[in-house]
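Chemist: Build me a model from this:
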Amino acid sequence: MDDVTTIAVGGERPYDVLVGRDLPHHLPRLLDGAARAAVLYAPPLRAQAEAITRVISEAGIAPLAIDVPDAEAGKSIDVAARCWDQLGAAGFTRTDAVVGVGGGAVTDLAGFVAACWLRGVRWIPVSTSLLGMVDAAVGGKTGVNTAAGKNLVGAFHPPAGVLCDLSLLDTLPRVDLVAGLAEVVKCGFIADPAILDLIESRTPDEGPPDEAVTRELVERAVRVKADVVGADLREGGLREVLNYGHTLAHAIEKVEGYSWRHGHAVSVGLVYAATLGHLAGRLDEATAKRHSSVLAALGLPTAYRADAWPDLLATMRVDKKARGSKLRFVVLDGIARPSILDGPSDELLRAAYEEVAA
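Modeler: Have a look, this model is predicted:
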């Protein structure tokens, strides 16, 4: 019997997240009724995508393999349009489906392609990165980047199911595994402090968590996200807490031309959000400093260029959480007590950045 943990995501379109090893054989059940399934993947994951197309084909479903540019380069309207052209040429109908094989960028793209094709067809993310498992694959947020910023064009389109296949992490480069832990740390601060305790129980020279600890971290982080998105799919309120640290993080990514790993940007963003909350009188100093210590112990960056502030501030002003001319930040009133800081002054924003600037 599979050693699979099933985490239910509720709401208007419920689905399950499966966490375990060697999970592709669950795909035919999720694709039941489809005559065709497009498999979107980046070239470095060709072998994994080929294995998945074989599983789909053996189930009597015609696979359509579509390779897309790797990482954030694949998240564009031009790439999505090329995918739609291939779906059209293959005769994809409303009962057919899309499978995204990759990290957060590929699954964001695959979900967006599925959300727009015939106004929404089934899709399943098969996440191959830690970041994708605990963040992008769960929650139904899909989208692409534009010149204006990251993820400003997209749709809420929940998947039919999510496969978090831990065996795919076996060959993940250490730098990518560590980068994914930034989103896990975020979940610890906003909802589940046991995550922080697990990470802090290890010494830095132990390196990334072993398989058993990694699995527990993934399951805990997925449960945090499942609870939030099940209650608030379309970010009407509660779901905003998942953006803790992301306002500055997305600005860093844009300023860097999306060459920075998302997790690295989130790590700096978490330190900034904690500092901002402390300077605003919302968060105690010890908890604010705990952000830096936890992230640094994992080998994640905690500072960014001092001279970048004007560009970062301009980019943050078009953040999705902004309202009119006012910026809004997710901050903490304490561990597992996220809230909103509405319209902080430019002076406060700059003062917080000066404390985390390299």
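
Chemist: Going by C-alpha atoms from here, please, whenever you check contacts or count neighbours.
Modeler: Will do.

Chemist: Show me which positions of the longest helix along the chain end up buried.
Modeler: In the chain, with assignment by DSSP state H, the single longest helix is helix 211-231. By neighbour count on 16 or more other C-alpha atoms under 10 Å, the buried set for helix 211-231 is 214-215, 217-231.

Chemist: same check, this time on stretch 287-305
Modeler: 287-288, 291-295, 297-304.

Chemist: how long is it end to end?
Modeler: 24 Å (C-alpha to C-alpha, to the nearest Å).

Chemist: cool, stretch 291-310 as well?
Modeler: 24 Å.

Chemist: List of residues touching that stretch?
Modeler: Applying C-alpha atoms under 8 Å, 6 or more residues apart in numbering, the set of residues contacting stretch 291-310 from outside is 178-179, 182, 185, 196, 199-200, 203-204, 207-208, 264-265, 267-268, 270-271, 274, 350, 353-354, 356-358.

Chemist: With stretch 60-80 instead?
Modeler: With C-alpha under 8 Å, 6+ apart, stretch 60-80 has contacts from 34-44, 49, 53, 56-57, 83, 90, 103-106, 108-109, 112-113, 143-146, 258.

Chemist: what's the distance between that stretch and the middle of its chain?
Modeler: 18 Å (C-alpha atoms, centre = their mean, to the nearest Å).

Chemist: How about stretch 198-210?
Modeler: Using C-alpha atoms, centre = their mean, the offset of stretch 198-210 from its chain centre is 22 Å.

Chemist: in it, what counts as buried?
Modeler: Buried residues in stretch 198-210 (16+ other C-alpha under 10 Å): I199, P208, P209.

Chemist: what would the residues you listed look like in CSV with secondary structure and distance to L163?
Modeler: What follows is those, written out as CSV (DSSP: H, G, I helix; E, B strand; the rest coil; distance: C-alpha to C-alpha, whole Å):
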residue, secondary structure, distance to L163
I199, helix, 24
P208, coil, 22
P209, coil, 21
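
Chemist: any idea which of those residues is closest to D346?
Modeler: In terms of C-alpha to C-alpha, no member of these lies closer to D346 than I199, at 34.3 Å.

Chemist: Tell me which helix or strand the residue nearest to the closest one when sequence neighbours are not counted sits in.
Modeler: In space, and not counting its chain neighbours, I199 is closest to V294: 7.4 Å by C-alpha to C-alpha, 6 or more residues apart in numbering. In this assignment (DSSP states H and E), V294 forms part of helix 285-297.

Chemist: To compare against the first, here's the next sequence to fold:
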Amino acid sequence: MKEIVVPSSSHTYSVWIGEGLLKNVSKYLQKEYSSIFVITDDVVEKLYLQTLLESLPKVHKAVAVVAAGEQSKNITTYYRLQTEAIEAGLDRNSLIIALGGGVVGDIAGFVAATYMRGIDYIQVPTTVLAHDSSVGGKVAINHEQGKNLIGSFYPPAAVLYDVDTLATLPPQEIRSGYAEIVKEALISDKEAFERLLQVNLHDLTKEELQEHLSFGIEVKTAIVTADEKEKGERKFLNLGHTLGHAIETELQYQLLKHGEAVAVGLLFSLFVSEDLFQADVSFSKLYGWLSDNGYPLPAEMLDPEILLKRMKTDKKAQAGKVQMVLLKDIGQPTTAVLDDEQIVHYIKRFRERLVRG
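Modeler: Below you'll find the model as predicted:
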């Protein structure tokens, strides 16, 4: 069992990482609640909902289930969840529990942030990817024009990360989550990055997984503590996300998982960094690791003009130009504003590089 403490401007909360937490949720609630509203998806519901419900205090409970997948993170689902919360009789002393991956955590957190102007929620992540999204208080839903364009900063009351729930994840979800861990190493720690490149995702032990999750959460905690509202260095956590989000939006959140799209974005960021700064930031090494671990790197989806348009709707865009997080070296992230011609040029060259293999 490990506890990581995350300070925020509104309150300090703990991230608990370990085995068997799902069976002891009541132990980690900091106060008594009038009612509890669990939001989960239709995959996690079948696996872990009953265990969670049995571990909660004897107060009024209600459950809402959304369809698994990024397509659920929209205004329609958000409005339905608000309606169900009202019909369940939630008041300002109620608690929302987000049981699931990043999609559930994002939308449940946004419901909590806006229901009666804000009530408590806790994150109970069930994916590797959610180690990143469950910490730091970013909550959001998607707009058809772009990802996470509607949202807020609203920290949880706690994060309970039961690694036992990760045993049921398919390989695609493991890949998706590890892209974010690789990102956290790239922006913070060259040695950690080199160690991750030795990891075979098909042969992970529970101990390795818990170690890597703790590392990723500690990196994110240090950054969000220093820059909670993304005025400065928190932007570095978006390494790989400018192109990754553009790909996700263009594919309408199908075919690739979030982390798989981010993996393509990470590779692109290293490609641009090596050219722009004339630095070796391990593009070839990361390409080899992604290939060896089964990440899809489909060049055919990289249409420069279409992706440029998507990238310009990114939240980090400045005055209609694309702002990317890049690396001067591993552990030395920076930002750069690129004009349209540069973006198109780099995507074309990157696509050619992927075609060559």
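
Chemist: The helix holding V294 of structure 1 vs structure 2, average distance?
Modeler: Comparison of helix 285-297 of structure 1 with structure 2 after fitting gives an average deviation of 2.9 Å (mean C-alpha distance after the TM-score superposition for structure 1).

Chemist: What lines up with the residue nearest to I199 of structure 1 in structure 2?
Modeler: Taking TM-score structural alignment, V294 of structure 1 has W289 as its aligned residue in structure 2.

Chemist: try H264 of structure 1
Modeler: Aligned partner of H264 of structure 1 by TM-score structural alignment: E260.

Chemist: my read: its match touches A179, true?
Modeler: Yes. At 6.9 Å, E260 of structure 2 and A179 qualify as touching, with contact defined as C-alpha atoms under 8 Å.

Chemist: Which residue lies nearest the spatial centre of structure 2?
Modeler: The geometric centre of structure 2, computed from its C-alpha atoms, lies nearest to S133 (C-alpha atoms, centre = their mean), at 3.7 Å.

Chemist: Translate that residue into the numbering of structure 1.
Modeler: Aligned partner of S133 of structure 2 by TM-score structural alignment: A136.

Chemist: how about that match, what does it touch?
Modeler: G103, G104, A105, T107, D108.

Chemist: Over in structure 2, see which of those residues survive.
Modeler: Mapping the contacts of A136 of structure 1 onto structure 2 (both residues aligned by TM-score structural alignment, their matches' C-alpha atoms under 8 Å) leaves G104, T107, D108 still in contact.

Chemist: Out of those, list just those in helices.
Modeler: Reading helices off the kept ones among the contacts of A136 of structure 1 with DSSP H, I get G104, T107, D108.

Chemist: What are the boundaries of the strands in structure 1?
Modeler: Secondary structure of structure 1 (DSSP state E): strands located at 5-9, 15-20, 36-41, 62-67, 97-102, 122-127, 141-146, 149-156, 162-165, 328-332, 338-342.

Chemist: Take those strands and lay them out in a markdown table including mean neighbour count and distance to A249 of structure 1.
Modeler: Formatted as a markdown table, the strands of structure 1 follow (neighbours: other C-alpha atoms under 10 Å; distance: least, C-alpha to C-alpha, whole Å):
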| stretch | mean neighbour count | distance to A249 of structure 1 |
| --- | --- | --- |
| strand 5-9 | 18 | 26 |
| strand 15-20 | 21 | 26 |
| strand 36-41 | 26 | 25 |
| strand 62-67 | 19 | 28 |
| strand 97-102 | 29 | 21 |
| strand 122-127 | 28 | 22 |
| strand 141-146 | 24 | 14 |
| strand 149-156 | 18 | 10 |
| strand 162-165 | 27 | 24 |
| strand 328-332 | 25 | 12 |
| strand 338-342 | 17 | 17 |
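
Chemist: Show me what E250 of structure 2 aligns to in structure 1.
Modeler: Using TM-score structural alignment, E250 of structure 2 sits opposite V255 in structure 1.

Chemist: nope, E274 of structure 2 is what I was after
Modeler: By TM-score structural alignment, E274 of structure 2 lines up with H278.

Chemist: Next one: its match from V331 of structure 1, what distance?
Modeler: 9 Å.

Chemist: got it, and A251 of structure 1?
Modeler: 17 Å.

Chemist: for R46 of structure 1, same thing?
Modeler: For R46 of structure 1, the distance to V331 of structure 1 - C-alpha to C-alpha - is 40 Å.

Chemist: Please apply the same query to E256 of structure 1.
Modeler: E256 of structure 1 is 24 Å from V331 of structure 1, by C-alpha to C-alpha.

Chemist: again, but for S201 of structure 1
Modeler: With C-alpha to C-alpha as the criterion, S201 of structure 1 and V331 of structure 1 are 25 Å apart.

Chemist: Okay, the aligned partner of A336 of structure 2 in structure 1 and K326 of structure 1: tell me how far apart.
Modeler: Counting by TM-score structural alignment, A336 of structure 2 lines up with L341 in structure 1. L341 of structure 1 sits 10 Å away from K326 of structure 1, going by C-alpha to C-alpha.

Chemist: Please apply the same query to A81 of structure 1.
Modeler: For A81 of structure 1 relative to K326 of structure 1 (C-alpha to C-alpha), the value is 34 Å.

Chemist: what does A194 of structure 1 give?
Modeler: 34 Å.

Chemist: can you check L332 of structure 1 too?
Modeler: 19 Å.

Chemist: Next: A97 of structure 1.
Modeler: 40 Å.

Chemist: ok, now R261 of structure 1?
Modeler: 28 Å.

Chemist: hang on, L307 of structure 2 packs against I247?
Modeler: Yes. Shown here, L307 of structure 2 and I247 form a contact pair, counting by C-alpha under 8 Å, at 6.9 Å.

Chemist: quick one: which of these two has more around it?
Modeler: I247 (26 against 22; other C-alpha atoms under 10 Å).

Chemist: so what's that one closest to, chain neighbours aside?
Modeler: Nearest one to I247 of structure 2, counting by C-alpha to C-alpha, 6+ apart, is A261 at 6.4 Å.

Chemist: So that neighbour is in contact with H245, correct?
Modeler: Yes. The pair A261 of structure 2 / H245 is scored as a contact, 7.1 Å apart, by C-alpha under 8 Å.
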